[in-house]
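*Asks:* Sequence first, predicted coordinates after that:
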Amino acid sequence: MFTYRKRSVIPENVQELARELGVSFQRKKVSAELVSAFRSALQNLPAESVPRGALEIREIAQMSIGYGHREPSGLGSSFLQALGLNHKNEDTFLRDHPDLGWLLMFHGSGYVRQAAMEALTTSPSCPFEVAAVVYRLNDWVGNVRTASTEYARRFLLTASAKTISESAFFLLPQVYHLSRWNDQALSVVQDSIYRTEVLDEMREQFLAPRSGKVGQSLRLILQRSDFDIHLEKLVLDARLPTVRAIATETLLMRRARWFVGYRREWVNKVYGMTRRTAEFETRDVEIDFGVADVLGAAARDKSSLVRRIAADFLISKREYLTAEMADLSDVLRNDKSSAVRSRIDFLDRAIASA
């Protein structure tokens, strides 16, 4: 409606409310009903719409600051007084309507974003709000980051498990792209995600089919051991083959690994040729589980991706094969996947030459 793009990540009703609330704020006629309606409209927005959605909301609500604008020197300036954001004035809009901060956190002025984060008094109630707070933790203005960290410490840890878990699928990969925040802010975000009730909710979401980079999110949540107790359940009952494969690999190989970036590797120094190689970090997994149950389920899984992992495990244990493992190798020997059969062929040759 109000953007120049052919397609917006912000639904029409949110655009209408953002424009109306932004204009009302400029005219100093903000009402509690309008603020409540705007926040209610955010409930159905996904977390991944924040990066572009923040820019669109700023444009739609007319909160941009033109090139060459000079910020005031402090919060008590006439600039903030004109916006009703002077902390010395008890009749400010943000004091009367703290939830107005969910709009003003996208303002073009860092002073206004800081005041918005300091005014908020409630926990995020939807994935979009959680992601918006995390992006303010990475704000380019230091004072906004400080105010956002204080807010996150008080309220992010009390947000509902469903809200945090749903946003975590988007936020976990973003950790490697948000470079301005400090260790304290990162710790608050991680502590909110690794709450027991949040991990329980994420287990249910990993069990169900869903779109997006689910495998990447699962590997990233395994950076800490808190989620390990759920892996056996994922091996047996997850709907997505990628989830079953990662859970199976992590348990059988007793190693969690996750992507951290790329590095340049020399191919030919004489001609200056390099190639980009993915880098992973790992940690050992130390948890008791039913090895026979997991291996048996993997060997009979309908996905060849999971069956290959079972074959790899048999190869790694070829010197200590039990009778049950030998039976599973017989099952995989006639597998319809050539990748699985070739692994069992290698296993047979290795055993024969031992």
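*Replies:* It's in.

*Asks:* When you work out contacts or count neighbours from here on, use the C-alpha atoms and nothing else.
*Replies:* Will do.

*Asks:* And the helices in the stretch 201-350 of the chain, which stretches?
*Replies:* For the stretch 201-350 of the chain, the helices defined by DSSP state H, counting those that start in this stretch cover 214-221, 231-237, 241-252, 291-299, 304-316, 323-333, 338-353.

*Asks:* hang on, I meant the stretch 51-200 of the chain
*Replies:* Under DSSP H, counting those that start in this stretch, the stretch 51-200 of the chain gives helices at 78-83, 93-96, 101-104, 110-119, 127-137, 142-155, 161-174, 183-193, 196-207.

*Asks:* so what secondary structure elements neighbour the fifth one?
*Replies:* To tie it back to what came earlier, the one meant is helix 127-137. Applying 3 or more Cα pairs under 8 Å, 6 or more residues apart in numbering; DSSP states H and E, we find helix 127-137 packed against helix 50-60, helix 142-155, helix 161-174.

*Asks:* The second one too?
*Replies:* Secondary structure elements in contact with helix 93-96, counted by 3+ Cα pairs under 8 Å, 6+ apart, are helix 110-119.

*Asks:* Also the fourth one?
*Replies:* For helix 110-119, the packing partners by 3+ Cα pairs under 8 Å, 6+ apart come out as helix 93-96, helix 101-104, helix 142-155.

*Asks:* and the longest one with helix 110-119, angle?
*Replies:* Taking axes from the mean of the first three to the mean of the last three Cα atoms, to 10 degrees, one finds that helix 142-155 is oriented at 10 degrees with respect to helix 110-119.

*Asks:* how much distance is there from helix 142-155 to the middle of the chain?
*Replies:* Offset of helix 142-155 from its chain centre (Cα atoms, centre = their mean, to the nearest Å): 19 Å.

*Asks:* ok, now stretch 136-145?
*Replies:* 19 Å.

*Asks:* Pull the residues that contact that stretch.
*Replies:* Residues outside stretch 136-145 that contact it (Cα atoms under 8 Å, 6 or more residues apart in numbering): 105, 110-111, 113-114, 117, 146, 148-149, 178-181, 185.

*Asks:* go on, stretch 43-54?
*Replies:* By Cα under 8 Å, 6+ apart, stretch 43-54 touches 8-10, 106, 125-132, 135, 166-167, 170-171.

*Asks:* quick one: buried residues of it?
*Replies:* For stretch 43-54, the neighbour count (16 or more other Cα atoms under 10 Å) marks 45-50, 53-54 as buried.

*Asks:* For Thr282, give me its contacts.
*Replies:* 223, 255-258.

*Asks:* if you skip the residues just before and after it, what's nearest to the residue minimising distance to the centre of the chain?
*Replies:* The residue lying closest to the centre of the chain (Cα atoms, centre = their mean) is Leu171, at 2.1 Å. Spatial nearest neighbour of Leu171, chain neighbours left out: Ala131 (7.0 Å); criterion: Cα to Cα, 6 or more residues apart in numbering.

*Asks:* Put this next to the first one:
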Amino acid sequence: MPKDEFICATAALAEAAQKQTITAADIAAFFAISATLPPAHYDASARQLDYAFLPAWQAGINQYVSLLSRQHPQLAWIELASWNGYVREKALRSLSAGAPTPFFLMLAVRRLNDWVPQVRQAAYETLPAMLKNTGPDIIAATLCVVFSRWSEWQHIESKGKTLVLDLAARPDVASGIKNHILSQASGSIVPILSQAGRIAVLDGFLEQIAHKAVQPAVRAKAYRSLLEGKMTWTDGKEWIWLDLSKCKGKRQALVCQRTLSVTTPLQETLTAAINDRSAAVRHVGGEMLMRHFAQLGTESVRLARQLAADRTPRVAARGRFLLENNGLS
């Protein structure tokens, strides 16, 4: 298992750090193992780094200089996981080379959401040079992880979001994000499509995503965006009062939207959605048919009858409602 290999490699490298016997080969092997980590294990792996290298960081804590980077400059990537804000800031300011793997680039980009303002400022100042020297495949893989969790980030500022979105707008990076969205059979992919949809970088790929994405939920999101002519995403949460006299309320997601820069033929797109192999996509197609029923004439009736005969009850209910509501049952 990649996670188990990473834990063992981390422990071995931390032991070598305390003995000050780390070699360039040790670092290269450690980076190679980190490249195999699945995104779902990034948070736990960062905590593992922090725990394993804690004695090394504490050794230089009085001078705010880590014992690690004095042994080898490349170890500054590991310092990005430190519990100490001084160490994290120093690590950022010492790094200008390209990131070795998506995991370590994620540690750097996540500093845009750091709770320490000075660390966030260091990230704003150093990330552009670092990203300029990093391969587009590593950047695309990292942004997919960022977008899947962006709505949970509480400390990132507008200039941090702008930096990330400008990066996603690069054609080579956008192509990598598109390929990730198309190919992933598991994981949280819809938030990636939604958050990347803040800008028009994926608008031209939406039709391809609607037809070819592996995950039904992703195809449903793409079809909905095309048929509504807009992309929606969540941007944090806002407080809503339910009963001010009793001080009752709740936090709910703040939904934002943007008009798409592309258009698609209504009938062809709607027909493709209703003929999709997934009931989740056909359900979206039924909802859109209810909105556009009067625009398609006899084709609307044919599609409604097709929905009414669907093997999935919730999809068939859409078609029966349309037929009954228009006196066609």
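*Replies:* Nice, thanks for sending it over. All values derive from a computational prediction rather than experimental measurement.

*Asks:* which of the contacts of stretch 136-145 of the first structure count as buried?
*Replies:* Buried members of the contacts of stretch 136-145 of the first structure, counted by 16+ other Cα under 10 Å: 105, 110-111, 113-114, 117, 146, 148-149, 178, 181, 185.

*Asks:* In a markdown table: the helices of the stretch 201-350 of the first structure, plus distance to Arg39 of the first structure.
*Replies:* What follows is these, written out as a markdown table (distance: least, Cα to Cα, whole Å):
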| stretch | distance to Arg39 of the first structure |
| --- | --- |
| helix 214-221 | 28 |
| helix 231-237 | 35 |
| helix 241-252 | 34 |
| helix 291-299 | 45 |
| helix 304-316 | 43 |
| helix 323-333 | 55 |
| helix 338-353 | 52 |
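
*Asks:* Turn those helices into TSV, including mean neighbour count.
*Replies:* Conversion of the helices of the stretch 201-350 of the first structure to TSV gives the following (neighbours: other Cα atoms under 10 Å):
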stretch	mean neighbour count
helix 214-221	20
helix 231-237	20
helix 241-252	23
helix 291-299	19
helix 304-316	22
helix 323-333	16
helix 338-353	15
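
*Asks:* hmm, back to that, out of the helices and strands packed on helix 110-119 of the first structure, which one sits most buried?
*Replies:* Each of those was assessed for mean neighbour count using mean count of other Cα atoms under 10 Å. The highest is helix 101-104, with a mean of 23.

*Asks:* on that earlier part again, now which residue in the second structure aligns to the residue nearest to Leu171 of the first structure?
*Replies:* Using TM-score structural alignment, the partner of Ala131 of the first structure in the second structure is Met106.

*Asks:* Now do its match: how many residues are near it, please.
*Replies:* 24 (other Cα atoms under 10 Å).

*Asks:* which residues touch it?
*Replies:* 142, 145-146.

*Asks:* likewise Ala168 of the second structure?
*Replies:* Ala168 of the second structure makes contacts with 140, 143, 174, 196, 201, as judged by Cα under 8 Å, 6+ apart.

*Asks:* Counterpart of the third one over in the first structure?
*Replies:* So that's Ala174 of the second structure. Here Ala174 of the second structure is matched to Leu199 in the first structure, going by TM-score structural alignment.

*Asks:* Buried ones only from the contacts of stretch 43-54 of the first structure, please, as a PyMOL command.
*Replies:* Here is the PyMOL command that selects the buried residues among these (16+ other Cα under 10 Å):
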select buried, resi 8+9+10+106+125+126+127+128+129+130+131+132+135+166+167+170+171
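
*Asks:* Quick check: the aligned partner of Phe259 of the first structure in the second structure vs Ala217 of the second structure, distance?
*Replies:* Phe259 of the first structure maps onto Thr234 in the second structure, with residues paired by TM-score structural alignment. According to Cα to Cα, to the nearest Å, Thr234 of the second structure and Ala217 of the second structure sit 16 Å apart.

*Asks:* And for Leu207 of the first structure, the neighbour number?
*Replies:* Counted with other Cα under 10 Å, Leu207 of the first structure comes out at 18.

*Asks:* excluding its backbone neighbours, what's nearest it?
*Replies:* Nearest non-adjacent residue to Leu207 of the first structure, counting by Cα to Cα, 6+ apart: Ala238, 4.1 Å away.

*Asks:* So the one you found versus Glu197 of the first structure, what's the distance?
*Replies:* Distance of Ala238 of the first structure to Glu197 of the first structure, given as Cα to Cα: 19 Å.

*Asks:* what do you get for Arg95 of the first structure?
*Replies:* Here Arg95 of the first structure is placed at a distance of 33 Å from Glu197 of the first structure (Cα to Cα).

*Asks:* since we're on the equivalent of Leu296 of the second structure over in the first structure, how many residues are nearby?
*Replies:* Applying TM-score structural alignment, one finds that Leu296 of the second structure aligns to Leu321 in the first structure. Leu321 of the first structure: 15 surrounding residues under other Cα under 10 Å.

*Asks:* so what's the spatially closest residue to Leu321 of the first structure that is not a sequence neighbour up against?
*Replies:* Leaving out its chain neighbours, the residue that sits closest to Leu321 of the first structure by Cα to Cα, 6+ apart is Leu314, at 7.4 Å. Counting by Cα under 8 Å, 6+ apart, Leu314 of the first structure makes contact with 321, 325, 329, 347.

*Asks:* Quick check: the farthest pair among those?
*Replies:* Checked with Cα to Cα, those reach their widest spread between Met325 and Leu347, with 11.8 Å between them.

*Asks:* and stretch 262-272 of the second structure, how far from the chain's centre?
*Replies:* Counting by Cα atoms, centre = their mean, stretch 262-272 of the second structure is centred 27 Å from the centre of its parent chain.
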